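Student: Take this sequence and fold it.
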Amino acid sequence: MPAYHSTFLGEDTNERVVGNLCLLPFHTKFRGPVYPPTQDYDIIDETLDLFRANSFFKNFEIKGNADRVLIYGILFVSECVSKLNLSTNFREAQRQLSNLALDGFKLPGDIGFPLNNLYLPPLTKNDYELLRTYLQQFRQETADRLLKRIYADDTNGGPSKYWLAFTKRRFMNKSL
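Tutor: The predicted structure follows:
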């Protein structure tokens, strides 16, 4: 059974591309360069929907630039889930994931970025800054939506055990 690919593969030709990462639109409440999409379902919803299914796969064939956004999102969600444990309450989890989303992170082309063989670096300094702000906004919104899903049952108690079961899984044997 093959891994699940992005449904936005046809739309990635209409969007701006930095390196070979497509800057897909998504709904967000955070400040950044992203504009809202025309439909309700966006790349972050797709990332969160496909995270658990795709985390079982060690190989992933990239069919387009939207798949690269999906890969980055799944690896970021994996990193977020690994930061949580059963005793983490909602407020503490919110603080941890907010710090994780905003802390310094590597971009394609940077030394130490684990997926440099899959991503092309930005060509200009403006593209580099655009990619940094896009990914920062992407990480913030993903962490926020992930918290809403993990703590959907009870915001006073602990996280869902069905999400935390994936703390040891590594998609493509990689991590950010």
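
Student: all contacts plus neighbour counts: C-alpha atoms, from now on.
Tutor: OK.

Student: in the helix ranked longest in the chain, what counts as buried?
Tutor: Looking across the chain with DSSP state H, the single longest helix is helix 125-150. If you call a residue buried by 16 or more other C-alpha atoms under 10 Å, then helix 125-150 has these buried ones: 128, 130-144, 146-148, 150.

Student: helices and strands around that helix, which ones?
Tutor: strand 17-18, helix 43-54, helix 65-83, helix 90-102 (3 or more C-alpha pairs under 8 Å, 6 or more residues apart in numbering; DSSP states H and E).

Student: show me the contacts for the residue nearest the centre of the chain.
Tutor: By C-alpha atoms, centre = their mean, the chain has its centre lying nearest to residue 73, at 1.9 Å. Residues in contact with residue 73 (C-alpha atoms under 8 Å, 6 or more residues apart in numbering) are 44, 47, 139, 142.

Student: Would you convert the residues you listed into JSON lines that also reports distance to residue 13?
Tutor: Supplementary listing: these in JSON lines, determined by distance: C-alpha to C-alpha, whole Å:
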{"residue": "44", "distance to residue 13": "18"}
{"residue": "47", "distance to residue 13": "19"}
{"residue": "139", "distance to residue 13": "23"}
{"residue": "142", "distance to residue 13": "23"}
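
Student: neighbours of the closest residue to residue 100 other than its chain neighbours, just the number please.
Tutor: Ranked by C-alpha to C-alpha, 6 or more residues apart in numbering and with sequence neighbours excluded, the top spatial neighbour of residue 100 is residue 80, at 7.5 Å. Neighbour count for residue 80, taken as other C-alpha atoms under 10 Å: 22.

Student: Please give the structure of this sequence too, so both can be compared:
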Amino acid sequence: MATNTIISPAIPSMPAYHSTFLNEPDTRVVGNFAVMPLRTKFRGPAYPTADDYDILDEILDLFRANSFFRNFEIKGPADRTLIYGILFITDCLSALATKAGGPPPLTEAGRVLNTLALEHFSIPGDPGFPLNSLYLAPRDRSEADLLRAYLSQFRQELAVRLLARVYSDGADKPSKYWIAFTRRRFMNKSLTSS
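Tutor: Got it, this is the predicted structure:
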């Protein structure tokens, strides 16, 4: 059973950043994972948002700051979405950094991250999901299908937006200020089994 265990921050004087979407009204929740509206061109169950800023923008904005924390107090479903996104970004950066010959040029990086976003992945409740202690499983098969479709859409859009930031100077070389975070493991966790 997932809990809201309060874990003290690694650096007491500087708390981790939480989602600003914690108090959003009418947020769909599957298990205890917030299915937030997205600004995306990918098909899926996420409601479109009229706002210019969505949960994926927040994940990208908070990724580097939160990567320094090994502990994180979960305050609600939007924080679980934030955690998942931060861990997915870590997996994306690791995939780019571990390519033979160093980080790939932008077009190859797009293929690498698209493959990572679409490859089979576990969802909360699956035996292979590494964060089952923090997430509740969906109640039934229809909720599980909704969550899997949402996470597929979420991962594809997040990968595209990450590439825009990592390769922001237009060069075929990624920013060292993003690739440097492949050594950091938020909450000492990973979405991959390795």
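
Student: what sits against the residue nearest to residue 100 of the first structure?
Tutor: 97, 100, 143.

Student: try it again with 10 Å
Tutor: 74, 93, 96-98, 100-101, 139, 142-143, 146-147, 167 (C-alpha atoms under 10 Å, 6 or more residues apart in numbering).

Student: Could you grab the helix/strand/coil label for residue 14 of the second structure?
Tutor: coil (DSSP: H, G, I helix; E, B strand; the rest coil).

Student: sorry, back to before: translate the residue nearest to the centre of the first structure into the numbering of the second structure.
Tutor: In the second structure, residue 73 of the first structure lines up with residue 85, judged by TM-score structural alignment.

Student: Over to residue 94 of the first structure?
Tutor: Aligning on TM-score structural alignment places residue 94 of the first structure opposite residue 110 in the second structure.

Student: Identify the residues contacting its match.
Tutor: Neighbours of residue 110 of the second structure in contact, by C-alpha under 10 Å, 6+ apart: 96, 104, 116, 159-160, 162-164.

Student: now those residues as CSV including distance to residue 44 of the second structure?
Tutor: Converted to CSV, the contacts of residue 110 of the second structure look like this (distance: C-alpha to C-alpha, whole Å):
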residue, distance to residue 44 of the second structure
96, 26
104, 29
116, 17
159, 15
160, 15
162, 19
163, 21
164, 21
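
Student: which one of the contacts of residue 73 of the first structure is nearest residue 64 of the first structure?
Tutor: The shortest gap between residue 64 of the first structure and any of those belongs to residue 47, at 15.2 Å (C-alpha to C-alpha).

Student: which residue in the second structure lines up with the closest one?
Tutor: That one, residue 47 of the first structure, aligns with residue 59 by TM-score structural alignment.

Student: Neighbours of that match, how many?
Tutor: If you count neighbours by other C-alpha under 10 Å, residue 59 of the second structure ends up with 24.

Student: Residue 172 of the second structure contacts residue 102, correct?
Tutor: No - using C-alpha atoms under 10 Å, residue 172 of the second structure is not in contact with residue 102; the gap is 11.8 Å.

Student: who has more neighbours, these two?
Tutor: Per other C-alpha under 10 Å, whichever of residue 172 of the second structure and residue 102 has more neighbours is residue 172, with 15 against 10.

Student: which ones are touching the closest residue to that one other than its chain neighbours?
Tutor: Excluding its sequence neighbours, the residue lying closest to residue 172 of the second structure (C-alpha to C-alpha, 6+ apart) is residue 105, at 4.4 Å. Neighbouring residues of residue 105 of the second structure by C-alpha under 10 Å, 6+ apart: 96, 167, 171-174.
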